[in-house]
Every structure is written in C-alpha cells, then in structure tokens.
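> next come a sequence and a model predicted from it.
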Amino acid sequence: MTARVKAIVLSGNGTNCEREVAHACQLAGADADIVHISALLAGRVRLDDYHFLNLAGGFLDGDDLGSAKAGANRLIHARVAGRQDSLADDLRRFIAAGKLVMGVCNGFQLLVKMGLLPSFDGDFRQNCTLTFNDRGRFENRWSRLQVNGSSPCVYTKGMADIYLPVRHGEGKFVTDSPATLARLEQEDLIVVRYADVQGRPTQDYPDNPNGSVAAIAGICDPSGRIFGLMPHPEAYVHRTHHPRWTREDLPEEGMGLQLYRNAVDFIAAELL
C-alpha cells in the first residue's frame, strides 16, 4: 500500500475553521485528522505521527491578551501528560524532522507569537507580531495578493498571484525593528503582499485591509516549510466560494487549494 500524507488540524480554545482546513487537505490528497489540543496534552495523539501541521483560524481564548497570545503561552509551557516535554518541544522536533507547518489567520498570529516565524536562526525568538487593523475594526473582504516568486516557500511554488478572503480584527503585521524588516526583505521571507488591481503591493485601504508594514500578508521561515498568512486559503477551494462565481467563468478549483496541493506534493516527494 502506498504511504499517505497525514495532516493534523488543531482545534479547541476558539478555533473555528478546522473543518474547512481539513477539507482542503483532503482535497489536496492528504488524510486529515481534526485533533483537539487536549488530546495532544493528554498524550492520546502524537504530533510525531503526522507530516503536516495546520493551525487554523478562529479566536483563540477570545483573543484575550491579544490575538493568540494566550494560545502561544499554552503551547510553549504546557506539559504533555506523563512526559517532561512540552508541546513546544514536540513542535521543535516536528520541524527539525523537515515536516510542514502552516498557520492561517489566528494560526499565523500563533506562529509569530511563539517565535516559530520568521525564526531566522532557528532561535524561536519573537521579533514580529500582528496587531489591530489601522481602521480599528474587523475586516471581512476579499484581497488580492502578490506572490514573491523568489521566496523559498514550498506552498506558493508556481503561483504569481492569489485572491483570498480576509476575516480579522488584528491583522496588521509589524516588526520589532527596521533590521528585522530588512532581513525579511533580503532573505525573501515575505511570501505574499496585499496588492491593488494592477497587482502591485499597496498600503492603501481597502486593498491593504489592515495597514501591514510593507503590505505583508504572509511570511515563511528560511526553510520555506513554515508558512503563516492572514488571508484564508481554505476558504477558496471551489469556484462557488468566489464572490462572483455566478458572474465569471472560473476554474472548478479555487486558488487557495493550490497551497495545500503544493504542501502534499512536497511531503510525498521529500518525506514518504
């Protein structure tokens, strides 16, 4: 029997997009399990048994302390039952094994606040965050994204642009210093940027829905295997998800599905 790519989608404590993410993974050819974080903490499910970790969108812990901050502290400090390891230790081992991690929206916020992105030197130190949108309100709209073809990101290979929905109140990407931003630029770790109708990165609202510095919508780590973005690829995997699906001649598959296909193909080629 041919080995299958196994994806895990974390749920619990406020996530609400886990079913859509699992569906996207399955459409891309993976076996996908939705696993409550309590199952990992109790040791009933092991992260080691999977190839592709998905951190779904939602409102972890009601966004108390800031988006995903409480969730990040939980993952960093919580111990797995019967072991001395924390879930953060399991994550580091998962990453060291060359496996893939993608965080969308609240999942992206979780990755940066855990220091898993951008993780320039593998030190897992937080040096960027996502904060309140410039307009001070929740944004629910579709956004054009320009893809950086020079990025090492495995998820966006072969893509030049993407059209995806955003749904967030704290999506403004900022860094702790100009040096951090410069390094993101120099190492091509900025994977996607908010773009205008001409496909050019923009700071102008509403094309840039939150005011992110340098129009940043998503970044990856130097390996290209850890990727976080605010827009929701799992929300556009079929033509009927597009807001103009009754008025435009669209491909059957939505653009977001390609990110999951690229992930599954990479795992099949490199890890199985």
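Structure received.
> going forward, measure contacts between C-alpha atoms and count neighbours the same way
Noted.
> list the buried ones in the longest helix seen in the chain?
The longest helix of the chain (DSSP state H) is helix 257-270. When burial is assessed from 16 or more other CA atoms under 10 Å, helix 257-270 yields the following buried residues: 257-268.
> ok, so of those residues, who is nearest residue 176?
Nearest to residue 176 among the buried residues of helix 257-270, counting by CA to CA, is residue 259 at 28.5 Å.
> ok, now which ones touch the closest one?
155-156, 233 (CA atoms under 8 Å, 6 or more residues apart in numbering).
> does residue 147 touch residue 189 like I think?
No - with contacts counted by CA atoms under 8 Å, residue 147 stays clear of residue 189, the gap being 11.1 Å.
> tell me which element the residue nearest the centre of the chain is part of?
Centroid-nearest residue in the chain: residue 103, 2.4 Å away (criterion: CA atoms, centre = their mean). Using DSSP states H and E, residue 103 maps to strand 100-104.
> and that strand, what does it pack against?
Secondary-structure packing of strand 100-104 (3 or more CA pairs under 8 Å, 6 or more residues apart in numbering; DSSP states H and E): strand 52-55, helix 106-114, strand 226-229.
> adding distance to residue 184, write those out as TSV.
Converted to TSV, those look like this (distance: least, CA to CA, whole Å):
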stretch	distance to residue 184
strand 52-55	22
helix 106-114	13
strand 226-229	13
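> need those in a markdown table (columns: mean neighbour count and distance to residue 79).
Shown next, in a markdown table, are the helices and strands packed on strand 100-104 (neighbours: other CA atoms under 10 Å; distance: least, CA to CA, whole Å):
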| stretch | mean neighbour count | distance to residue 79 |
| --- | --- | --- |
| strand 52-55 | 24 | 19 |
| helix 106-114 | 28 | 16 |
| strand 226-229 | 28 | 23 |
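> relative to residue 5, which of these is closest?
Ranking those by proximity to residue 5 (CA to CA) places strand 52-55 first, at 7.8 Å.
> so for the next helix or strand after that closest one, what gets flagged as buried?
Where DSSP H and E defines the elements, the next helix or strand beyond strand 52-55 is helix 69-77. By neighbour count on 16+ other CA under 10 Å, the buried set for helix 69-77 is 69-72, 75-76.
> so what secondary structure elements neighbour helix 69-77?
When contacts are defined as 3+ CA pairs under 8 Å, 6+ apart, helix 69-77 sits against helix 87-96, helix 106-114.
> what angle sits between the last one and strand 100-104?
Okay, so that is helix 106-114. With axes from the mean of the first three to the mean of the last three CA atoms, to 10 degrees as the basis, helix 106-114 and strand 100-104 are set at 110 degrees to each other.
> how far out from the middle of the chain is helix 106-114?
Here helix 106-114 is found 8 Å from its chain centre; the criterion is CA atoms, centre = their mean, to the nearest Å.
> still on that earlier bit, what residues are up against the residue nearest to the centre of the chain?
Residue 103 makes contact with 54-57, 109-111, 227-229, according to CA under 8 Å, 6+ apart.
> let's bring in a second model and compare:
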Amino acid sequence: MAKTVRAVVISGNGTNCEREVAAACRLAGCDVADIVHIAEFLAGRARLDDYHFLNLAGGFLDGDDLGSAKAGANRLLHARIQGSEEHLSDQLRRFIADGKLIMGVCNGFQLMVKMGLLPAVGGDHQSQSATLTFNDGGRFEDRWTHLKVDSASPCVFTRGMDGVYLPVRHGEGKFVPASDEVLAAMEKRHLCVLKYSDPSFQTTALDYPANPNGSVAGIAGVCDESGRLFGLMPHPEAYVHRTHHPRWTRDSGLSEEGMGLWFYQNAVRFLRETVL
C-alpha cells in the first residue's frame, strides 16, 4: 500500500499564509494538503488524528492583540470540542506522542512558543519558557535574511542544510528565552536551529539589519529535543521557486526550487521513512 502523507494547515482568526503553506506541502510531495479552519476542529468536523504534518501558518492571528499569538494559544489549549469532553489540546498531545511533525512559521512560531511547545527543554511541552516580543527597531520588518543552520541540531526539517536565504515580515519577532539557564540548555542541546547571519553565513547576535529584530543570540528558529516540532520567524513557504527570489531576473545561477522548499521536502521524507 502506498504511503500517503497527509498535511493540514490551520486557518482562521487572522492567518493569511495558509494557501502558500499548503502549496509548499504539495510541491514537496504531500499527497494531501488540506486547509482547515480552526472552527472545523472545534466543531468536531475535523480531527488532527487524521493527519501526519501539522502546519501553523503566519499572518496576524487575532490581530496580534494581547501579545503575538497569545489569544490563539489560549484557544488551542483550553477550547473544548463541541459535543465532546475532549479538548483540541488532547488531540495535539496525541499528535506529538505519535511521532508526527509540527511546523510553525512567523505567527505560527509565536503560537508554538506561547503554548509551550517550543523550546520545550527537557521534553516539557506544556510550560512556556520563552517568548517573542516587539522588534528592537520598533517597526515592522519586511526584508530577506541569511540564516545559519546548526548542523548538529536534531531538527528533522533542516537536515542537509548549512545556510538558507529567506524573507521575514513581522513586527514581533524578537526571541527571548525566559532565563539564561533556558538559553544555555537550548545551546547545549542544539535547539537553536537557525540564527540570523551575514551573507557568508557567519552568525551575529547584535548587528542590524542582519538580525532584523534583536533576537537574543540571533535566534531565528527553534526545535524541541525530538527535532519533530519546529518553529521559525522567516517564511520558507515564500521561497519555493526561483521566481520568488528578489534577484531572480538577475541571478542566472538560481535553481528552479527555492530554499524554503527544502524544509517541506525533509518533512515528507521523514514521514515516509519513519512514521508511515
């Protein structure tokens, strides 16, 4: 029997990148890439159990009121499914326990951090140990960034990568661990998967605009210790073809597939080889 990879992108309450994410999943080889409104899950008409790859897309979730993605995090953590004693968070815990994959981009990354899914040092996926807050520059940043990949990271999504070039577009992208101890544990376990860097992929923690938001230690993307839960502020779904590159008309050396597609291809490969 063929191994069918089923991806889902949750939409609603202000997300606006779900179509791009679903398209990236399909291009990477997902057999199914459904866009499902959060209300469908809460009404019991859709279930996370039916999927292998959960995508939390970017946008302006709940208008970024009450802090980036905090209201959305509370909804996912505490909302009960209509006509059931089960909460959506119960399905989410099963999803993680079954070895499936979750990726959150931009607002989706904020959501995972506010829910406690990342960085989850020590395997605790229920306690918040970091946050994402206002950019140091005090303004929305829309630019392309170079990102250094930690090759020693357990992250499933970045296997085989050394450095990537992706766009950021956010006003609250500064990653801040709850303490120096949390940061030290993240560094020791190689959970700081992506760091902002210069064009030669040398990391920087301080320099603007290479670090567009002032993230502590230049952190742009984080995974948990399993490597199966991953979040990042840059948008991989926005660079899945060479025509998405800002210099595509001037750089004849660009490959047909964009660097962002690699993340999704790694996810599909892992699911086919390990989960299905």
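Arrived safely, thanks for sending. Just so it is clear, the structure is predicted and the values come from calculations on it, not from any experiment.
> just the helices in the stretch 101-250 of the second structure please.
107-115, 180-188 (DSSP state H, counting those that start in this stretch).
> nearest to residue 174 of the second structure, of those?
Proximity to residue 174 of the second structure (CA to CA) singles out helix 107-115 among the helices of the stretch 101-250 of the second structure, at 10.0 Å.
> what's the mean distance for the closest one versus the first structure?
Helix 107-115 of the second structure differs from its equivalent in the first structure by a mean of 0.1 Å after superposition (mean CA distance after the TM-score superposition for the first structure).
> which other helices and strands contact that helix?
strand 53-56, helix 70-78, strand 101-105, strand 130-133, strand 229-232.
> got the angle for it vs helix 88-97?
Going by the same axes, to 10 degrees, helix 107-115 of the second structure makes 100 degrees with helix 88-97.
> ok, residues contacting helix 107-115 of the second structure?
Helix 107-115 of the second structure has contacts (CA under 8 Å, 6+ apart) with 15, 55-61, 68-70, 72-74, 77, 103-104, 118-119, 125-132, 230-233.
> same check on stretch 23-35 of the first structure?
Residues from elsewhere that reach stretch 23-35 of the first structure (CA under 8 Å, 6+ apart): 4-11, 18-19, 22, 45, 234, 237, 257-258, 260-261, 264.
> now list the buried members of these.
Looks like those have 5-11, 18-19, 22, 234, 237, 257-258, 260-261, 264 buried, using 16+ other CA under 10 Å.
> quick one on the thing from earlier: adding distance to residue 184 of the second structure, write the helices and strands packed on helix 107-115 of the second structure out as CSV.
Shown next, in CSV, are those (distance: least, CA to CA, whole Å):
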stretch, distance to residue 184 of the second structure
strand 53-56, 27
helix 70-78, 25
strand 101-105, 23
strand 130-133, 13
strand 229-232, 19
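> for residue 162 of the second structure, find the nearest of those.
With distances scored as CA to CA, the stretch of those nearest to residue 162 of the second structure is strand 229-232 (15.7 Å).
> which residue, neighbours along the chain excluded, lies closest to the alignment partner in the second structure of residue 266 of the first structure?
Using TM-score structural alignment to pair residues, one finds that residue 266 of the first structure aligns to residue 270 in the second structure. Excluding its sequence neighbours, the residue lying closest to residue 270 of the second structure (CA to CA, 6 or more residues apart in numbering) is residue 156, at 7.2 Å.
> any idea what the one you found aligns with in the first structure?
Matched by TM-score structural alignment, residue 156 of the second structure corresponds to residue 154 in the first structure.
> surely its match touches residue 222?
No - contact criterion CA under 8 Å: residue 154 of the first structure and residue 222 do not qualify, at 10.8 Å.
> returning to what we had before: let's have the buried residues of helix 257-270 of the first structure in CSV, adding distance to residue 166 of the first structure.
As requested, the buried residues of helix 257-270 of the first structure are exported to CSV (distance: CA to CA, whole Å):
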residue, distance to residue 166 of the first structure
257, 16
258, 18
259, 16
260, 18
261, 21
262, 21
263, 21
264, 24
265, 26
266, 26
267, 27
268, 30
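> between those, which is nearest residue 50 of the first structure?
residue 267 (10.7 Å).
> was I right to think the closest one contacts residue 7?
No - using CA under 8 Å as the test, residue 267 of the first structure is too far from residue 7 to be in contact (10.3 Å).
> need the overlap of contacts for those two.
Counting by CA under 8 Å, 6+ apart, the contacts common to residue 267 of the first structure and residue 7 are residue 51.
> quick check: closest non-adjacent residue to residue 212 of the second structure.
residue 141 (6.8 Å).
> residue in the first structure matching that neighbour?
So residue 141 of the second structure corresponds to residue 139, using TM-score structural alignment.
> okay, now its match: neighbour count?
18 (other CA atoms under 10 Å).
> stretch 13-21 of the second structure: end-to-end distance?
Criterion CA to CA, to the nearest Å; first-to-last residue distance in stretch 13-21 of the second structure is 17 Å.
> let me fix that, I meant to ask about stretch 149-159 of the first structure.
Stretch 149-159 of the first structure: ends 7 Å apart by CA to CA.
> which other residues reach it?
Here stretch 149-159 of the first structure has contacts from 147, 160, 187-191, 220-227, 258-263, 266, using CA under 8 Å, 6+ apart.
> now the residue nearest to residue 14 of the second structure when sequence neighbours are not counted: how far from residue 119 of the second structure?
Of all residues not flanking residue 14 of the second structure in the chain, residue 61 sits nearest, at 4.3 Å (CA to CA, 6+ apart). Remark: distance between residue 61 of the second structure and residue 119 of the second structure (CA to CA) = 21 Å.
> which one's more surrounded, the two?
Counted by other CA under 10 Å, residue 61 of the second structure and residue 119 do not tie: residue 119 has more neighbours, with 31 against 25.
> list the contacts of the equivalent of that one over in the first structure.
Aligning on TM-score structural alignment places residue 119 of the second structure opposite residue 118 in the first structure. If you count contacts by CA under 8 Å, 6+ apart, residue 118 of the first structure has them with 112, 127, 184, 189, 219-222.
> redo these as JSON lines? Include distance to residue 241 of the first structure.
Putting those into JSON lines (distance: CA to CA, whole Å) gives the following:
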{"residue": "112", "distance to residue 241 of the first structure": "28"}
{"residue": "127", "distance to residue 241 of the first structure": "35"}
{"residue": "184", "distance to residue 241 of the first structure": "32"}
{"residue": "189", "distance to residue 241 of the first structure": "29"}
{"residue": "219", "distance to residue 241 of the first structure": "25"}
{"residue": "220", "distance to residue 241 of the first structure": "26"}
{"residue": "221", "distance to residue 241 of the first structure": "30"}
{"residue": "222", "distance to residue 241 of the first structure": "32"}
